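> Structure for this input, please:
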Amino acid sequence: TITGCAYEDILVHNEYGPTVEQRAAHIHSFVDRFNIGVDDWSALSESERRDAVLNLLHVAGGLDIAFLTAFILGAASHRMAVVFDNVVTGAAILAAVTIDPLVKDYVFPSAVYDEPIHDEPIHKEQCRFLGVKPYLHYNLLIDEALGSTMGLSIIDASMHMLNDMKTFIEAEVSVAEDGAGKGRQKDKE
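Modelled structure (predicted):
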């Protein structure tokens, strides 16, 4: 609803349960009834966007998405990185970014799933809308926050590298006397 993508384009057919068309009709049956479908969220004022998202969370979201949205807003307000790797967390990210567009600066999608069982088209649409690309690609069928955990590990390692890694001079690395580095390094004296 927030991205404006047609439900039929991002829902995946599976062998069990209702068809894509039936699921899309079901979503339309409650979203349209509450007049939540907004063609252009950017045309709304900040308070109208906030009201529309809160209404959407009330009608179509669960408590998990509502709590995650609040958590994401709080984390971003404290300038904390928010890593996500699945559709549920992505829905909360979309809600938070719609409420406060500055949240987007703190959002990092860690993983991409290649299996339709993980609602991969929905996750791709969330990332497309946010203008971000996941940086981990793996074929695991388990998504129990594994992507976010690995993503946090990469961010943590990057921060250690930026903040704690010594320079060549601090580490007393000698100038190359042979090999590819010979003649390309300046004398450290």
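> only C-alpha atoms for contact and neighbour calcs from this point on.
Noted.
> All the helices of this structure, residue numbers only.
For the chain, the helices defined by DSSP state H cover 7-10, 20-31, 46-60, 63-77, 87-99, 120-130, 146-164.
> what's the offset of the last one from the middle of its chain?
This means helix 146-164. 16 Å (C-alpha atoms, centre = their mean, to the nearest Å).
> Show me what that helix is packed up against.
In terms of contacts (3 or more C-alpha pairs under 8 Å, 6 or more residues apart in numbering; DSSP states H and E), helix 146-164 is packed against strand 82-84, strand 111-112.
> again, 7 Å this time
For helix 146-164, the contact count by 3 or more C-alpha pairs under 7 Å, 6 or more residues apart in numbering; DSSP states H and E identifies strand 82-84 as packing neighbours.
> Let me see the contact set for the most centrally placed residue in the chain.
The residue lying closest to the centre of the chain (C-alpha atoms, centre = their mean) is Pro109, at 3.7 Å. By C-alpha atoms under 7 Å, 6 or more residues apart in numbering, the residues touching Pro109 are 83-85, 133-134.
> One more pass at 8 Å, please.
By C-alpha atoms under 8 Å, 6 or more residues apart in numbering, the contact set of Pro109 is 83-85, 127, 132-135, 148, 151.
> Buried only: go through the residues you listed for me.
The neighbour-count test (16 or more other C-alpha atoms under 10 Å) applied to the contacts of Pro109 identifies 83-85, 127, 134, 148, 151 as buried.
> here's the other one to compare against:
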Amino acid sequence: MTFASIETFETALASLTQPDAAAIAAAQARQAQLTKPAGSLARLEEIAIFFAGWQGRERPRIDRGRVAVFAGNHGVTVHGVSAFPADVTVQMVANFRAGGAAINALAKAADLELIIVPIDLDTPTADFTVAPAMSEAECLAALSAGAEAVEPGLDLIVVGEMGIGNSTAAAALATRSFGGAVADWTGPGTGLDGAGIARKIAVIERALQHHGSAPMTPFETLRRVGGREIAAIAGAILRARQLGIPVVLDGFIASSAIAPLAAANPGVTAHCIAGHCSAEPGHQKLLDQLGLNPLLRLNMRLGEASGGAVAVNIIRSALAAHAQMATFAEAAVSGRE
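Model (predicted):
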């Protein structure tokens, strides 16, 4: 599936599929019969019911889960907004493919297949302080690259990213989507000091001023101040919604991909779970805007879907308890009168 035009993208965002109400009711009824006090597994019960609705079955499962890490390069790095040079993106993609990164180990630990999707790494996006980061065709291609990473038959997908400079794009996306001061959305990213963060804030402010008269549509926001890997995540999330596949979001940058979409249609987050809240200062603020409560708070800030992959272990526990516990009748345990 590809987004062949802006209209295709906008139509997909405007016509969102909904979870299976019958499966939700069946899962809720099962929870009421399991050998435990009602509500005693708290968030684990909610996760199981959430997955039942999106998978359309009383006992959801993860037979085939996938991590998709999208990579792109950013022209805005010419302004010194990252503590690392842009060529680290290419080097880290090589590390992913060689099996040497954190996400390789964490995906394996969560029994998830891992795919790496580099997008035109030899062609950084334009410096978005003076021009749109992407042309319309480039943004559509990135959205389509994300959509193509999501296929029927997946039970869950975790979305993550790699791209030096992309926390700058994420802060710009969040500010343009939800307003507020740039400083409230901007953090150290790869490890900037105070002076670096101030420089990053000034760069984002210039970018937003430059694009201030542009239409405030999801597509225009993504293409003007986003990046290829971020647009790809948006495409993956939207395609997953079409297929009814639950999405686990990683950190601030992955979450920022859905910000322009959610600003236009808040319901777009209904099939998403926030895997964790990262140490990046704007992430909790963004999750609040998206209406998502993170599963974990481990002060992680690596990206590359690492926090999302760790969260899948919690999700597997929730689904295991839901599917494998005995009911009161099966265990011959007296339930509530």
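> residues in structure 1 aligned with the helix or strand hosting Leu140 of structure 2?
Element membership for Leu140 of structure 2, per DSSP states H and E: helix 136-148. Per TM-score structural alignment, helix 136-148 of structure 2 has no counterpart in structure 1.
> That helix packs against which elements?
Using 3+ C-alpha pairs under 8 Å, 6+ apart: helix 136-148 of structure 2 touches helix 218-225, helix 228-243.
> need the next SSE after it, C-terminal direction.
Counting by DSSP H and E, the next helix or strand C-terminal to helix 136-148 of structure 2 is strand 156-162.
> any idea how far that following strand is from the chain center?
Centre to centre, stretch against its chain (C-alpha atoms, centre = their mean), the figure for strand 156-162 of structure 2 is 6 Å.
> cool, stretch 57-71 of structure 1 as well?
Relative to the chain's own centre, stretch 57-71 of structure 1 is displaced by 16 Å; criterion: C-alpha atoms, centre = their mean.
> try stretch 104-122 of structure 1
So, by C-alpha atoms, centre = their mean, the centroid of stretch 104-122 of structure 1 is 6 Å from its chain's centroid.
> list the buried ones in that stretch?
Quick answer for stretch 104-122 of structure 1 (16+ other C-alpha under 10 Å): 104, 106-113, 118-122.
> hmm, back to that, and the contacts of Pro109 of structure 1 as CSV, adding distance to Val97 of structure 1?
Shown next, in CSV, are the contacts of Pro109 of structure 1 (distance: C-alpha to C-alpha, whole Å):
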residue, distance to Val97 of structure 1
Val83, 14
Phe84, 13
Asp85, 16
Cys127, 12
Val132, 13
Lys133, 16
Pro134, 17
Tyr135, 20
Ser148, 19
Gly151, 20
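> of all these, which comes closest to Ile36 of structure 1?
Distance to Ile36 of structure 1, by C-alpha to C-alpha, is smallest for Cys127 among these, at 21.4 Å.
> what does Leu56 of structure 1 align to in structure 2?
By TM-score structural alignment, Leu56 of structure 1 lines up with Thr221.
> An error on my part: the question was meant for Lys133 of structure 1.
Checking TM-score structural alignment: Lys133 of structure 1 goes with Asn293.
> Contact partners for its match?
273-274, 287.
> what do you get if the cut-off is 7 Å, keeping everything else the same?
274, 287.
> distance of it from His276 of structure 2?
The gap separating Asn293 of structure 2 from His276 of structure 2 is 8 Å, by C-alpha to C-alpha, to the nearest Å.
> Tell me which of the helices of structure 1 is the most buried.
helix 87-99 (a mean of 23; mean count of other C-alpha atoms under 10 Å).
> how about Phe50 of structure 2, what's its partner in structure 1?
Under the alignment by TM-score structural alignment, Phe50 of structure 2 pairs with no residue in structure 1.
> Next: Met162 of structure 2.
Checking TM-score structural alignment: Met162 of structure 2 goes with nothing.
> how close does Met162 of structure 2 get to Gly65 of structure 2?
Applying C-alpha to C-alpha, the value for Met162 of structure 2 to Gly65 of structure 2 is 20 Å.
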